[in-house]
Each structure stands twice: as structure tokens, then as C-alpha cells.
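J.: Sharing a sequence plus its predicted fold:
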Amino acid sequence: MPLTANHVDRFEASRPRLEAIAYRLLGSATEAEDAVQETFLRWQAADVGRIEVPEAWLTKVLTNLCLNELTSARARRETYVGRWLPEPLLAGDPMLGPADTAEQRESVSYAVLTLMERLAPNERAVYVLREAFDYPHREIADILDISEAASQQIFHRAKKHVADGKVRTEVDEAAARRIVEEFLAAATSGQTEPLVRLLTKDVISVGDGGGKVPARAKAFEGAVAVARFLWGLFKPGEAKRALYGGMPEVYAWTANGDPAVVAVVDGRVVGVMCLEVTPEGITAFRSQVNPDKLERATAHWAAADHGEPLPNAL
């Protein structure tokens, strides 16, 4: 039976929630959009008049599509060039989804999305549905065709795997900008000491270039090693102009709720560096420079009121 306008509207009303779930499950906006579109095709082919709870049906279909994608994605990532990191979403992107609670904000942070790569597909699904969208275990059990007790056990196991012992500091956009500005001032000071003072002793720095842009796959570890690397990274030079087709302008922003450095050349986002901040200092830098994972950020940047770039950042 062809979809009526009311059935299409019903799906479109669910699209933002479905996209936010899919992004958290897959760590990729592009793959999330594909999964939601496939869910629509399944909705289009179904006898929707016989579906008693459309939102539950759509969530079940989407989640299982994402589980299949996660299984195949693991195989693809074994041949991925360099370190795989999630696709960052800039502040204001609707795919970030709900952010009313600390748990919801935490679940989409770049650090947690990266840590969720440790989870088995079922663990990731239970964790996202429970932690970010507050689904009861009874409903999660129905979605995944498991028992309610199994859902509870999987959730506790997943939460333990995601926890890394660090207490993340929540910051608003104004505080994030101050953190990024202080960091960039230290990184461009020509000395490593001011930068070392901002970092924790066990700080790491990792990057994802996807084999298309140079990025070190092995993490830099420790305050001195990371400070030296960042000092070199933010040192002006013609190599950057040649690599990006122009000298990047640098902005203090937020991505996935974290303080972030956004590098832009002629309106094109060429890099997003997310800072993980704890009460002890900055404990991780995760940089996405793979152009395939910055297309949505570029589109969102074009529509954002991003103000002026930071002076003398590069």
C-alpha cells in the first residue's frame, strides 16, 4: 500500500531522533544518513496501517540496520589507513541529538564515541539506547530480541568498558572558547613549557587522515612529547599552505560538546581537533583531518555564524 502524506509526515517527525541514534551507533554522519534512508525504504514497503507503535518499529529496524553495518564496518576498519576516529559534528548540528542531561551530552562526546569502538555491536546498541535516549530495558529487549535481564547485564558491561577513569569537565561554549584560546596561545608561544602546564602527565594526541592527509597513526603520549608535537603542528610554514591549498584560518569552537580547534581554508573545514578536558588539565587531543569525514562539518560551517578567526594562530 502506498504511503499517505500522514505516514510520510510520521516518519519525518522521527527522522531527527533516528539520525541521532544512528550517529551514536556508527560514529559516522554519512553512514547514519544512509541507515535512516534505508529505514524509510523499509517503512515505505511495510503495511504501516498494521504497525501499532510506529516509533518502536522504526527504532527496531534502524538499530538492526546499524548493527549489520557495525559488523561490516569492523572488517573495513581493519584495512583502514592509519587510526580510525569518528566523524566530528560541530555545535548546532541537529544530528547531535538530545543534550538535556549529562548522560546524553556525554554519550555524544568525541571521547566516548571513540571509546565505544571497544564495544561489541550489541553492547553499543544497548549503551546508546539506554544512556542517551533513556529507553527502558524492556523496550531495548524487544528491539534487540533479547531478554530484559540480558539487556541490563549488557548495559552494565558496556558502561564499565566505556568508563576510563577520567572525570570529564563539562563546559559551555564561552568556556570552551577560553580553553581553546589559552591552548592556542601556549601552542604558538614558541616554547613548550606554557603548553606542558595545560596538559595532564598522561595526555595523548591522535589523528585520523584516512591515508589522504598526513596524520600520525601511533599516539603521542606524555606531556612533553605531546607539547613538542603540537608546537610543531601550530608552527607557521609553507608546507601547510601547500598541503591545504592555502593557509588555514583557526577558530575556537565546539564539536560533539567538546572544546575544539576548527581549521578552515576558503570556507572548507580541513581539520577539527577535539580537546578532552578534565579537572587536572587537557588529557587528550583527537584530530580529524580526513576530508571524507569533514564534508558535513564544512556544510554546517557555511551556515554558522562563526565570527572572525583567531589572530596569529598559524
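T.: Yes, it's here.

J.: C-alpha from now on. contacts and neighbour counts both.
T.: Noted.

J.: Compute the distance between E12 and T39, please.
T.: Separation of E12 from T39 (CA to CA, to the nearest Å): 11 Å.

J.: So for those two, which sits in the more crowded spot?
T.: The neighbour comparison of E12 against T39 (other CA atoms under 10 Å) goes to T39, with 24 against 13.

J.: Now the longest helix seen in the chain: buried residues?
T.: Criterion DSSP state H: the longest helix present in the chain is helix 54-77. Within helix 54-77, the residues that count as buried by 16 or more other CA atoms under 10 Å are 54, 57-67, 69-70.

J.: now stretch 31-51
T.: Result for stretch 31-51 [16+ other CA under 10 Å]: buried residues 31-37, 39-40, 43-44, 48.

J.: if I've got this straight, V250 is in a helix?
T.: No - using DSSP: H, G, I helix; E, B strand; the rest coil, the assignment for V250 is strand, not a helix.

J.: and here's the other structure:
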Amino acid sequence: MNAEMVKYASGAAVRPSRSERTKIPVKCRRRNQFIPAFLVGTAVLSILSLLYLDIDWVKMASRVPDIGLVFWDLFHLDFANMDLILSSLVETISIAVLSLLYSLLLGILFGMLAAGNIFRLPWLSVLTQSFFTFLRAVPTPVWVLLMLVCLGMGPEAGVAGLCVHTTAFFTKSFAQSFESIPDETIEALEVTGASRLSIFVNAVLPAALSQIVAWAGMRLETNFSECAILGMVGAGGVGYVISNSLQGYDYGTAGVAILLVFLVAYGIERVFVRVKKKFY
């Protein structure tokens, strides 16, 4: 009996050889093969896009110094129209907040229908998710333009257009949050005879509250940024002031408005960071 057999018979652990220790099992070979194909496909699409657009690189390079000049003019802040800027900024914040509040309520309602663990009706969940997937596929500016046709120029169109896309976003996000609740919790309440609505209100919704707050904070920042852009198409707010100022070469006023938009967006982000820390 050799030394290895003695070790095996005595129960001692057999130390693997150096070659065995350096072997690394590869379990995701298909995934590794997909990565080069994805990179090659991306490169091919990029080249085709550049050829189709036929960009005049010489002309674009000649205009690069103009970018610096424009930003230099924006830095020369002009506070003469501060009243107009502040009123339009408050209007933008109001549009973002109202669209968020309305969408929160609708998102919780439709998220309850889209979640597969609340009513346990697969056809209802699939139908709701499919409908709101279509709403999310249409960009927010398109919805705002449609509402401008229906409601006319003004903040009403901005609130309605933002609500459509934000509600679709919340429906998917909240449904995923509701479905993350353990099935054991829901089944335990079902045994007690609680109704579906009671289970949702008393168990599912409180358990997902921290996730709802996180989604709401992120979406408020997004809505505010979109409001600043949508104002340029007639939805009201600070975007309208920025657009008119740039078209009239009043870069000082536009610079003040852009700076305030940045400060408000940063403030919103910091406030919700503190709020989320209270929940975790």
C-alpha cells in the first residue's frame, strides 16, 4: 500500500495537486460568446449610423470654438428678469409635484392590478402590464404634444402629459415592489380570512413603502428635468423662458434660469437622499 492509499484509508484529506488547484470551472461559456457578438453588432450599427447621417465633421470641428463662446455668454448672468424667472420656476415645480402626486395614486392602484400576487389573476396582470408598456413606449414629449392639442397651451397640458408617462412608470415599478413581498406573508393573512384589498392595504403596501418613496424621489427629479424641457414646446414653466431667451440671444437671462434649474434639481436629490435614510 502506497502513501496515498494510507492517507485515504486513514481519513486524511488528500491535498489536490498544483494543476488541479489552478483549474477554474467555466460555466457561462455561452454568455462569454455572446459578448464579442454584441460588441461587433454595436460597432457595425455605429458605422452604419454614421454613414447614414453623413455628418460633416469638418464643419462640426469648425463650430467647436462657438460652444465655448456660448457658455461664456451664459456665465454672464443677467438678473434683470428675475421676477419672470422665479415665477416660471415655481410653475415648473408645481407641474412636477402635481404630476407626481396624481401619478402616485394611479400608480399604486394600477400597480396593485399589475402585481401577480395580489388578486392572483394572471390575465388581469398581463393585460394591465401590456397596456402600460404601450404607454411607456411613447416618449413624454409626444404625450405632452397630444395634450397640447386637446387642452391647449399652458401648464394643464404639461401636468396631463407627464401624468400619462409617470403613471405607466410607477405601475411597473410598484408592481415589482409588491411582488417582492414574501408569499408566506400573504398566505398567512389569507388563512385568517382577510380580503384581497385588506391584505394589500394592511400588509403589502406598508411593506413596500420604502421602495415607493425611493421610486417617487427618483421620478420627481426626472419630472422636474422633463418639465424644464417641455416648457420649450408650450407646456409652460421655466423651459419657455430658457427657449425664448436663447432664441433672442439673451444669454444672461438663460444662464440664470439654467443655474436655478440645476440648483433645484440638486436640492430635490439631496432631500430625498435624507428621506430614504429615514426608511432604511
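T.: Received, thanks. As the structure is a prediction and not an experimental result, all values here were calculated from the model.

J.: Tell me how the two chains score on TM-score.
T.: Here the superposed chains carry a TM-score of 0.27, computed using TM-score structural alignment, normalised by the length of structure 2; 126 aligned residues with a CA RMSD of 6.4 Å.

J.: Now the element after the longest helix of structure 1, going C-ward?
T.: As assigned by DSSP states H and E, the chain's next helix or strand after helix 54-77 of structure 1 is helix 102-107.

J.: Which elements pack onto that next one?
T.: In terms of contacts (3 or more CA pairs under 8 Å, 6 or more residues apart in numbering; DSSP states H and E), helix 102-107 of structure 1 is packed against no helix or strand at all.

J.: Check which residues of it are buried.
T.: Buried residues in helix 102-107 of structure 1 (16+ other CA under 10 Å): 104-107.

J.: can you give me the helices for structure 2?
T.: With DSSP H, the ranges of helices along structure 2 come out as 3-9, 18-21, 29-53, 57-74, 82-114, 122-137, 140-151, 155-179, 183-191, 196-199, 205-207, 209-230, 238-247, 251-279.

J.: what does the stretch 151-300 of structure 1 give?
T.: For the stretch 151-300 of structure 1, the helices defined by DSSP state H, counting those that start in this stretch cover 173-187, 193-196, 223-233, 238-244, 295-303.

J.: leaving aside the residues next to it on the chain, what's closest to G161 of structure 2?
T.: Nearest residue to G161 of structure 2, sequence neighbours excluded (CA to CA, 6 or more residues apart in numbering): V144, at 4.2 Å.

J.: need the contact list for the one you found.
T.: 157-158, 160-162, 230, 235 (CA atoms under 8 Å, 6 or more residues apart in numbering).

J.: returning to that earlier point: now, among the buried residues of helix 54-77 of structure 1, which is nearest to S287 of structure 1?
T.: Set against S287 of structure 1, the nearest of the buried residues of helix 54-77 of structure 1 by CA to CA is L70 (22.2 Å).

J.: how close does the closest one get to V36 of structure 1?
T.: Plainly put, L70 of structure 1 is 14 Å away from V36 of structure 1 if you go by CA to CA.

J.: One more: V261 of structure 1?
T.: To V36 of structure 1, V261 of structure 1 is 30 Å away according to CA to CA.

J.: can you check L275 of structure 1 too?
T.: Per CA to CA, L275 of structure 1 is found 30 Å from V36 of structure 1.

J.: And E55 of structure 1, by the same measure?
T.: 13 Å.

J.: First-to-last residue distance for stretch 258-273 of structure 1?
T.: In stretch 258-273 of structure 1, first residue to last residue: 10 Å (CA to CA).

J.: again with stretch 137-156 of structure 1
T.: 12 Å.

J.: mind listing what's buried in that stretch?
T.: Neighbour counts over stretch 137-156 of structure 1 (16+ other CA under 10 Å) mark 137, 139-141, 143-144, 148, 151-152, 154-155 as buried.

J.: residues in contact with it?
T.: 56, 59-60, 63-64, 122-123, 126-127, 129-130.

J.: Who are the contact partners of the closest residue to F132 of structure 2 other than its chain neighbours?
T.: With sequence-adjacent residues excluded and distances taken as CA to CA, 6+ apart, F132 of structure 2 is closest to A168, at 5.0 Å. By CA under 8 Å, 6+ apart, the contact list for A168 of structure 2 reads 107, 132-133, 135-136.

J.: if you set the cut-off to 10 Å instead, what comes out?
T.: If you count contacts by CA atoms under 10 Å, 6 or more residues apart in numbering, A168 of structure 2 has them with 103, 106-107, 110-111, 128-129, 131-137.

J.: By neighbour count, which of the contacts of V144 of structure 2 wins?
T.: That'd be G158 among these, by other CA under 10 Å, with 31 neighbours.

J.: That residue contacts M147, correct?
T.: Yes - using CA atoms under 10 Å, G158 of structure 2 is in contact with M147, at 7.6 Å.

J.: and the gap between A29 of structure 1 and H137 of structure 1?
T.: 26 Å.

J.: actually V203 of structure 1, sorry about that
T.: 36 Å.

J.: do R10 of structure 1 as well
T.: Applying CA to CA, the value for R10 of structure 1 to H137 of structure 1 is 25 Å.

J.: ditto for A45 of structure 1
T.: Distance, A45 of structure 1 to H137 of structure 1, by CA to CA: 29 Å.

J.: Also Y23 of structure 1?
T.: Following CA to CA, the distance that separates Y23 of structure 1 from H137 of structure 1 is 21 Å.

J.: Q288 of structure 1 reaches A255, doesn't it?
T.: No - judged on CA under 10 Å, Q288 of structure 1 makes no contact with A255 at a distance of 11.0 Å.

J.: which neighbours do E55 and V36 of structure 1 share?
T.: With CA under 10 Å, 6+ apart as the test, E55 of structure 1 and V36 both reach 14, 17-18.

J.: From the residues you listed, list the buried ones, please.
T.: 17-18.

J.: got CSV for the shared contacts of E55 and V36 of structure 1, with secondary structure too?
T.: Listed next are these as CSV, based on three-state DSSP:
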residue, secondary structure
S14, helix
R17, helix
L18, helix
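
J.: Let me know the closest of the shared contacts of E55 and V36 of structure 1 to A75 of structure 1.
T.: Nearest to A75 of structure 1 among these: L18, at 24.5 Å, using CA to CA.
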